[in-house]
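Enquirer: Compute the structure for the input listed below.
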Amino acid sequence: MCADTPDYKDTLFLPETDFPMRAGLPAREPEWLARWERIGVYERLREKPGRKPFILHDGPPYANGHLHIGHALNKTIKDIIVRSHQMMGFDSRYVPGWDCHGLPIEWKIEEQYRAKGRNKDDVDIVAFRQECRKFAEGWVEVQREEFKRLGVTGTWDDPYLTMDFHAEAVIAEEFMKFLMNGALYQGSKPVMWSPVEKTALAEAEVEYHDHTSHQVWVRFKPVNAVLDGASVVIWTTTPWTLPQNRAVAYNPGIDYAIFRVLSADEKATVAEGETLVLAEALVSAVMAAAKVTGFEKVRSVSAGELSGLVLAHPFRGVAEGNGEWDYDVPMLPGDHVTDDAGTGFVHTAPSHGDDDYVLGLKHGLKMTYNVEPDGSYRADLPLFAGQHIITPDGKEGPANVSVIKQLAWSGALLAKGKLKHSYPHSWRSKAPVIYRNTPQWFAAIDKTLDDGMGQYGDTIRQRALKSIEDLVKFTPVSGRNRLHSMMETRPDWVLSRQRAWGVPLTCFVRKGAKPDDAEFLLKDPRVNTRIRLAFEAEGADAWYVQGFKEKVLKDLHDPDAYEQVFDILDVWFDSGSTHAFVLRDRADGVPDGIADVYMEGTDQHRGWFHSSMLQGCGTKGRAPYRNVVTHGFTLDEKGMKMSKSIGNTVVPQEIIDQYGADILRLWVALADYTQDQRIGPEILKGTADSYRRLRNTLRFMLGALGDFDPAQAVAREDMPELEQLMLHRLAELDALVKKSYAAFDFQGVFQALFTFATTDLSAFYFDVRKDALYCDPKGSAVRQACLTVMDALFHRLTTWLAPILPFTMEDVWLSRFPGEGESVHLQDFPATPDSWLDAELAARSAKVRAVRRVVTGALEVERRNKTIGASLEAAPTVYLSPELAQIVTNPDTFATLCITSSLTLTTDPAPEGAFMAEDVAGVGVVFHHAEGEKCQRCWKILPDVGRHKHPGTCARCDAALG
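Expert: Coordinates of the predicted model:
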């Protein structure tokens, strides 16, 4: 620039905005949280009239510890669902809740007791329950603040707690519906039992880990002469169950035979000539385990022969004067017996296994009660009295070894060994569990219910399967099959727990009556009402106050004729009942008590989804939800499960402190949450980079829109085609965004918007229109059309992204529309006219952009060769096929699109050496330098520069300067 040429920088309309380039989210996000609370955003949304309710019902986390990354994932997904549906025109309500009862919290109090040398059983039960309540209250407060910091909107000042008095009253009321409709019964059957926690466990409270078990092969000797004295051999990995054996099962479809031992290792327990009955498919493996070196088949054995065989218990005669095991052991047919492993015969202890129990029930086998709640044998059991299977600290007790030694002493032990396999453990104490027969309370899922709600079936199972098949939509769809298969095969629901902290089974049993007697359970609606009212006033603690039975039975029934049940309900019944006291009873619920969405992790197919289904089908006749949305687990960057012992856990608060909650939320949106997700330092760095690129796009828009006057907006039909194309793209995105949000597909939303913002806008549209925005006169038609489109872009991008990035979009919104009452979260997604869609224009523009891609490719070659530094130094000749020449017609418009100072269009054949692209036929480009001088205002090189009033300017800039 010559010394006498003015500096025109201050005459350009450059973007101006106070919106910071650096987000500073960790420091600034709390300010927005406080602001939303101050101006009452959530409450103001509830005031919007005429909206259809949309209810995502919150599955309650346990109030017993700081949040982990799974909590953050879960609550963020829920919040995106709630916010997006609100902005799509629903009254989208969210009531957070907590599960406050049950073993997780009770276990924490017991740990505190043990650390102080105290015994829980020495403490008044109401006082103990109050300590549990206080513990839960403390963690509710901690977790509430941690959830709010994630930007999750909802009724944080009025959440639901399962330990609220009304909640406890409703849980009891829902239980009493099972009492009244006939589903409730007391049975004695084996359940998974934790000797450490001294309680029955539900399937959802059990996890499977590798465990090394004893395995034994045991002879059962015959007491009749059916098989010429051959012993039947069983195999088991639970030797401790053998004192409870009552039968041996076989499968009539398996081929069995008698085998004679010809030779054996000197350490073997078998003798030459001994005969054993085994499945033919398994004989080699059994003989190898028994150290038999030679054997022969004597003959096949028929199912009829097996059915007539009577065996002796291996401990028969060993308890002199007691006769504990001096009974006959029958052979019974069972379909559960296979020849995949073992011997082809299954030792049957009806008190310690599901299949064993079913077989014993069918054939009238005697139940045994040899195992105490602490995992020890009963004190008067011969040989093994008081020995533990599992010790109170979760270790293996001496029972297995003692049983094996006794088997060897009595001559029944054929072989022994160790086996590493998957075994059930309590997910709280992490200790192994056992199957133990105890009297428990069950909900029958195949019994016809007396409740008049048979629209979807007469039993809980029928209603559950019908709900899954016809009433509930699953995201992902694989969840449907998973829950369906569980419901098809699940046993009756074990409702009772032998614990202290929870809602009791509010029922009375008649003294002296048996469980199958008609008068065994007291069924009186008047009594039920008194219980409910007492719980409403005093909470479930009222049940444990001296004289409560007399109080509620007074004037109705003889209190001395009934016993009060003191077991507590399975905590999954509590959370399964939440539809009643949250969805049905709250003012912000819905009268039918049915949620639009239940959303939890995939483990909840056997947890909350499952228990809510059973409970709802038992008390309202159907599932209490219309959609089930499921997310996977969170793994580290290498795909490994997170573990404190490994040191690969990611703490949400640490991410927030370093990056801000919006980065954590963006990680959620970028992942396919229906699968397992990975997170770690490198992944978070990539997430933060994506955020910065998006933020820069939004910042550019804010700067450009600083002087936009909506009164000067340009109608679509008056816009250049490039602006009409952008409106077309917005209309396409509008449909995609709303469809994806409705389908809970946030990954689809963000990927589409991110690609649009960074590719269509920053790398194309904004790049092309910078010249008009900066250099055109303020009132130019092109500039006003561009700003009109930018205004439309702004309103849509900020609201579309607000559910995912609530803090950042609030920052963007307030940067343009400051005001105490303003918030992007009070907006709906803008209505987008269908008239913006123009498929013909889009198809034509796609071809134009293809030609442009060839031109920019040719210029890039020159830039790499350092022939030019910027594209404005070029004035290429573009050779077009006749077809493309009908589309790309205006050289000035196309030069603007290519960001060159000028260009020439021709249908002449492209000369040899012209730049071409393989994927774009009919285009050739020859580079030429732009001719003329460089305009000192817009930097275009044009022939007319220097010929106007203002020195060093082109005609357009001269006019803009006036």
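
Enquirer: From here on, just use CA atoms for contacts and neighbour counts.
Expert: Fine.

Enquirer: Centroid-nearest residue for this structure?
Expert: Central residue of the chain (CA atoms, centre = their mean): Gly601, 1.7 Å from the mean position.

Enquirer: Please report the distance of that one from Asp811.
Expert: Using CA to CA, to the nearest Å, one gets 32 Å for the distance from Gly601 to Asp811.

Enquirer: List the contacts of Thr275.
Expert: 229-231, 258-261 (CA atoms under 8 Å, 6 or more residues apart in numbering).

Enquirer: how about a cut-off of 6 Å?
Expert: Residues counted as contacts of Thr275 (CA atoms under 6 Å, 6 or more residues apart in numbering) are 230, 259-260.

Enquirer: Just put those in CSV and tack on secondary structure and neighbour count.
Expert: As requested, those are exported to CSV (DSSP: H, G, I helix; E, B strand; the rest coil; neighbours: other CA atoms under 10 Å):
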residue, secondary structure, neighbour count
Ala230, coil, 20
Phe259, strand, 24
Arg260, strand, 20
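
Enquirer: Just the closest of these to His85, please.
Expert: Phe259 (70.9 Å; CA to CA).

Enquirer: Nearest residue to that closest one in space, please, no chain neighbours.
Expert: Among residues not flanking Phe259 along the chain, Lys297 sits closest, at 4.4 Å (CA to CA, 6 or more residues apart in numbering).

Enquirer: Within the helices and strands, which one has that neighbour?
Expert: Assessed by DSSP states H and E, Lys297 sits inside strand 292-301.

Enquirer: sorry, back to before: separation between the residue nearest to Phe259 and Phe708?
Expert: Shown here: Lys297 relative to Phe708, a distance of 97 Å by CA to CA.

Enquirer: now swap in Leu553 and tell me
Expert: On the measure of CA to CA, Leu553 and Phe708 end up 76 Å apart.

Enquirer: Now the second one, please; I'll put the structures next to each other:
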Amino acid sequence: MSDTPAESARDYRETVFLPETPFPMRGGLPQKEPVILEQWGDLYGTLRAERQKQKAPLYVLHDGPPYANGDIHIGHALNKTLKDFVVRSRFLLGYDVDYVPGWDCHGLPIEWKIEEEFRSKGRRKDEVSKEEFRRACRAYAGKYIDLQKEQFKRLGITGDFANRYATMDFTSEAAIVAEFHKFKNSGQLYRGSKPVMWSPVERTALADAEIEYHDHVSPTIWVKFPVIAASDDHSDDLLSFRNATPAIVIWTTTPWTIPANRAISYGPEIAYGLYEVTAMETGLEFEPWAKPGDRLIVADKLAEDVFKAAKIASWTRVDDLNPSGLECAHPLAALDPGYGFSVPLLSGDHVTDDAGTGFVHTAPGHGADDFEVWKAHGHHEVPDTVDPDGAYYPGVHLFAGLKVLETEGKKTGKFGPANGAVMEKLIEAGTLLARGRLEHSYPHSWRSKAPVIFRNTPQWFIRMDEPLKSGDTLRETALKSIDATAFHPAGGKNRIRSMVEGRPDWLVSRQRAWGTPLAMFIDKQTGQPLHDPEVDARIVKAVADGGADVWFTAPDSDFLGAHDPARFEKVEDILDVWFDSGSTHAFTIDPRTAESGYTGDRPSHWPADLYLEGSDQHRGWFQSSLLEGSGTRGRAPFEAVLTHGFTLDEKGEKMSKSKGNTTDPLTIIKESGADILRLWVALVDYSDDQRIGKQILQTTVDAYRKLRNTVRYLLGALADFDEAERLPLDQMPPLEKFILHRLHELDGQVRKAYGEYRFQDVVRPVLEFCSNDLSALYFDVRKDSLYCDRPDAIRRRAARTVMDEVFARLTAWLAPLTPFTMEEAWQTRFPNSQTNCARVIPETPDSWKNEAEAARWAKVQTVLETVNEQLEAARRDKVIGGALDAWPVVTGPAGAFAPFEGLDAAEVFRTSGAELVVGGEAVTAEVRLADYPKCARSWRRVPDVGSDAAYPELSARDADAVRYWDERHVG
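Expert: Purely as a prediction, here's the structure:
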């Protein structure tokens, strides 16, 4: 049998209706996307105007502000792309969407950068006026706002960039001050002197949200506090002290805090004992500090661990011991009378016998628990030991001026000589029992990466547990708001709830220059903030007119009016930057609500429908916004919170420039296009940490090609499609009804997934639909009809009608995710239409739902798989050249073939013919040759080739199609 048709006098290729489209196979996205951006112009403005004409419901996404320094990184790209998915998908679902991109501008990173710039010019920060310094910070932030704005736009982000917000804008700073005044005037604000996390390197207090924990190796010491007195209740205990002065043993990882010690805490439920050393370990390379006869007091549970550290070989437990009422000498008392005070034993619930000695060295100026137990026992004076630069104050005996942490030079951020000096003095005093080293998690500043210390210092706090006007405390109000908020993923609720339940009062003051000031005056006589609405109004207006700089440059009298400036102290601390960003709702969405009297063309509503940021913002922006809104408006400024994980490299490791494992989004855009990066975001499970790298991006490119090729095929197949060609549902063949059913099914899934921010559940089912239902089944089955049926044939019209519906939905469904490609496809087909981005998802008729057809094709495809396996085997064995050479005989039970009723089995199998034979229990297929002449046009081997005398080389179907073509093209 010949593999080619008989010699033909005519080339029929011109009569075949092959797909035609200018839409190229290769995307060329890096070149095309900027052109599309130019064509879009003010896309966001266009979309909002369109929806407002339609009186569409309003949806508000409030932007968590990125920091205005440096180029965007992959984390920015992930975050902003997810936000764009939300914005575009809500437009697609028929909403009017309010989204104003914003920037966080104040804070240390910019302040440091400007300090470096001045130092490079030979000027120290204290030689630069605050006005000049702040002006330089403002210019630096402005430069990077403009840079990042253009980079976000190139990524395809749509939003109200023309009216972007920034925390350093004068109106923003004024609004932040006004929000601060609400806390001041409600009584929630207070000045307290307590230990806070302090960064000597940055010379400022830090809040919990500004702390991150890194592994650190600290010196550990076991220190003896000699017992010098006991209450009358301990007369029996004192008898047991007659042989040697006993000592209570403490353990600490911060030797530098020993000069600040004022007490020892013990656990009232812990069992303690008095132990006598009987022998030391031998063969040591050094002489241990303990000796036989020493009497030590420790928790029974920890005694063995303590003695092991001190190289004590054997011991005797002398007696039980109750620490209540004991007093000790300071371990440095023998060296300097400045430490001649007694050290009381205080009961504290924070003490455990899990580690250490069962006693806690208590320095009330350097620990939260230490401070609280000290105050709880009636002590009010808290010693100041370490200055803002991390050095001992001049009045600290033995150690004045020594640095706890280095703040200058190459050793900046390293621990200074204080730890070593304290240990040497303890050895000299004979009170060091043992020492070692411990690797543990230690707090560091998230900006400088330098260690921090707890340091007692006056700061301004917002109370978490004082009742508000509602009767609830700020903590209770915030917790109620959390319970009323929808979290995506749901686990975020428990995470932020546990943080708010246990968090301390909100520390809002910082001792820096670049930020929004705590713009208030303190009455020197009462120590309380001034509450005067007229003064507050003058402050807010001055800041709105001239920016926060005016607070530092204008005379106090400009604000105080009739008040005597001599009576008041101006507070020049700046606000925690989290207060700035937590207030953004107050000057971004709240002023544009109907309640505020707004009548412009950018309406908003409060609270926002959604806040969307990384999961670290449960302790950052989500929490500061929650507290700010709860404190000023009685609820959170959001209805829902969505969080995403962090982006790691392909090995699952954290990205770092030093490792060289970063992925630059700008490079991806330049080399592959923004749609590739956006498709990667759509494909990952953003709720968890994601990975990115060359290999992963190649997988994304492969997925993109499938989508692009599907759209390209549709464009080619739909060339010149006319409405007159459209076929009604009741005339559709079964296969078309199945594809319409799949469209109905997918439409519901896509709408629901977009509504619930599950973008992965949009793109993955659509990709599977393109690969399985379209490319592997529908396009393949209908290829012959599209290419060879005459244009007015019912089957071809049905196929093109369905493909038109597929195209309409694919370009809509994927528009939020790959907007450039879908825009290119839409404009290729409809060059004079409005942008694809302005469309809503076409309504999908319920009449398309057809479970019976879906069930039929599930069974048909089971038989098809068996046939395809045998066809592939026959091709491998060179029995056939292609499927059209085959005429399979398929044998199986009658039930297996029932779904084929009304179908052409050969068409389904893509063969020239087929025979279904009932018999046997399983479906089997035998590939036989189609022993008929080959049609010169369609290459099918069918019995009716030559049946039309005018076209002897063609089948009857093809002869009819060519006659149709000839009538319109010949002559």
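
Enquirer: How close are the two chains, by TM-score?
Expert: Superposed pair, TM-score by TM-score structural alignment, normalised by the length of structure 1: 0.95. Supporting alignment: 930 aligned residues with a CA RMSD of 1.5 Å.

Enquirer: before we move on, back to that, do I have it right that the residue nearest to Phe259 of structure 1 meets Leu262?
Expert: No. Contact criterion CA atoms under 6 Å: Lys297 of structure 1 and Leu262 do not qualify, at 10.3 Å.

Enquirer: In contact with Trp235 of structure 1, which residues?
Expert: Trp235 of structure 1 neighbours (CA under 6 Å, 6+ apart): 216-217, 342.

Enquirer: mind putting those in JSON lines, secondary structure, neighbour count and distance to Ala735 of structure 1 included?
Expert: Converted to JSON lines, the contacts of Trp235 of structure 1 look like this (DSSP: H, G, I helix; E, B strand; the rest coil; neighbours: other CA atoms under 10 Å; distance: CA to CA, whole Å):
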{"residue": "Val216", "secondary structure": "strand", "neighbour count": "24", "distance to Ala735 of structure 1": "65"}
{"residue": "Trp217", "secondary structure": "strand", "neighbour count": "23", "distance to Ala735 of structure 1": "66"}
{"residue": "Gly342", "secondary structure": "coil", "neighbour count": "24", "distance to Ala735 of structure 1": "60"}
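
Enquirer: Tell me the one among these nearest to Trp36 of structure 1.
Expert: Taking these together and measuring to Trp36 of structure 1 by CA to CA, the closest member is Gly342, at 65.1 Å.

Enquirer: if we can go back for a sec, trace the residue nearest to Phe259 of structure 1 over to structure 2, please.
Expert: Under the alignment (TM-score structural alignment), Lys297 of structure 1 pairs with Arg317 of structure 2.

Enquirer: how long is stretch 193-206 of structure 2 from one end to the other?
Expert: With CA to CA as the measure, the ends of stretch 193-206 of structure 2 fall 14 Å from one another.

Enquirer: Now that stretch: buried residues?
Expert: 194-206 (16 or more other CA atoms under 10 Å).

Enquirer: which two of those lie the greatest distance from each other?
Expert: Once CA to CA is applied, these give Lys194 and Val201 as the farthest pair, at 19.8 Å.

Enquirer: what sits up against stretch 497-506 of structure 2?
Expert: 461-464.

Enquirer: Which members of the residues you listed are classed as buried?
Expert: 461-464.

Enquirer: Pipe these into a markdown table and attach distance to Gly629 of structure 2 and secondary structure per row.
Expert: Listed next are these as a markdown table, based on distance: CA to CA, whole Å; DSSP: H, G, I helix; E, B strand; the rest coil:
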| residue | distance to Gly629 of structure 2 | secondary structure |
| --- | --- | --- |
| Phe461 | 16 | strand |
| Ile462 | 13 | strand |
| Arg463 | 14 | coil |
| Met464 | 13 | coil |
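
Enquirer: can you list the residues you listed in a markdown table and add distance to Leu433 of structure 2?
Expert: Output for these, formatted as a markdown table (distance: CA to CA, whole Å):
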| residue | distance to Leu433 of structure 2 |
| --- | --- |
| Phe461 | 40 |
| Ile462 | 43 |
| Arg463 | 42 |
| Met464 | 42 |
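
Enquirer: Which of the three states applies to the equivalent of Gly686 of structure 1 over in structure 2?
Expert: Alignment note (TM-score structural alignment): Gly686 of structure 1 maps to Thr699 of structure 2. Of the three states, Thr699 of structure 2 takes helix according to DSSP: H, G, I helix; E, B strand; the rest coil.

Enquirer: Where do the helices of the stretch 601-750 of structure 2 begin and end?
Expert: In the stretch 601-750 of structure 2, the helices defined using DSSP state H, counting those that start in this stretch lie at 621-633, 665-671, 674-683, 694-717, 734-755.

Enquirer: For the longest one, list every residue counted as buried.
Expert: Within helix 694-717 of structure 2, the residues that count as buried by 16+ other CA under 10 Å are 697, 700-701, 703-704, 706-717.

Enquirer: and it, how far from structure 1 on average?
Expert: On superposition with structure 1, the mean distance recorded for helix 694-717 of structure 2 (mean CA distance after the TM-score superposition for structure 1) is 0.8 Å.

Enquirer: Over to the second one?
Expert: Helix 665-671 of structure 2 differs from its equivalent in structure 1 by a mean of 1.1 Å after superposition (mean CA distance after the TM-score superposition for structure 1).

Enquirer: Please give the element, helix or strand, for the counterpart of Met809 of structure 1 in structure 2.
Expert: Under the alignment (TM-score structural alignment), Met809 of structure 1 pairs with Met822 in structure 2. Using DSSP H and E, the element containing Met822 of structure 2 is helix 819-829.

Enquirer: That helix against structure 1, how far on average?
Expert: Superposing on structure 1 places helix 819-829 of structure 2 at an average distance of 0.7 Å from its equivalents, by mean CA distance after the TM-score superposition for structure 1.

Enquirer: Where does the next helix or strand after that helix end up in structure 1?
Expert: With elements assigned by DSSP H and E, the helix or strand that comes after helix 819-829 of structure 2 is helix 851-876. Aligned using TM-score structural alignment, helix 851-876 of structure 2 spans residues 839-864 in structure 1.

Enquirer: for the matching stretch, which positions count as buried?
Expert: For stretch 839-864 of structure 1, by 16+ other CA under 10 Å, it's 842, 845, 848-849, 851-852, 854-860, 862.
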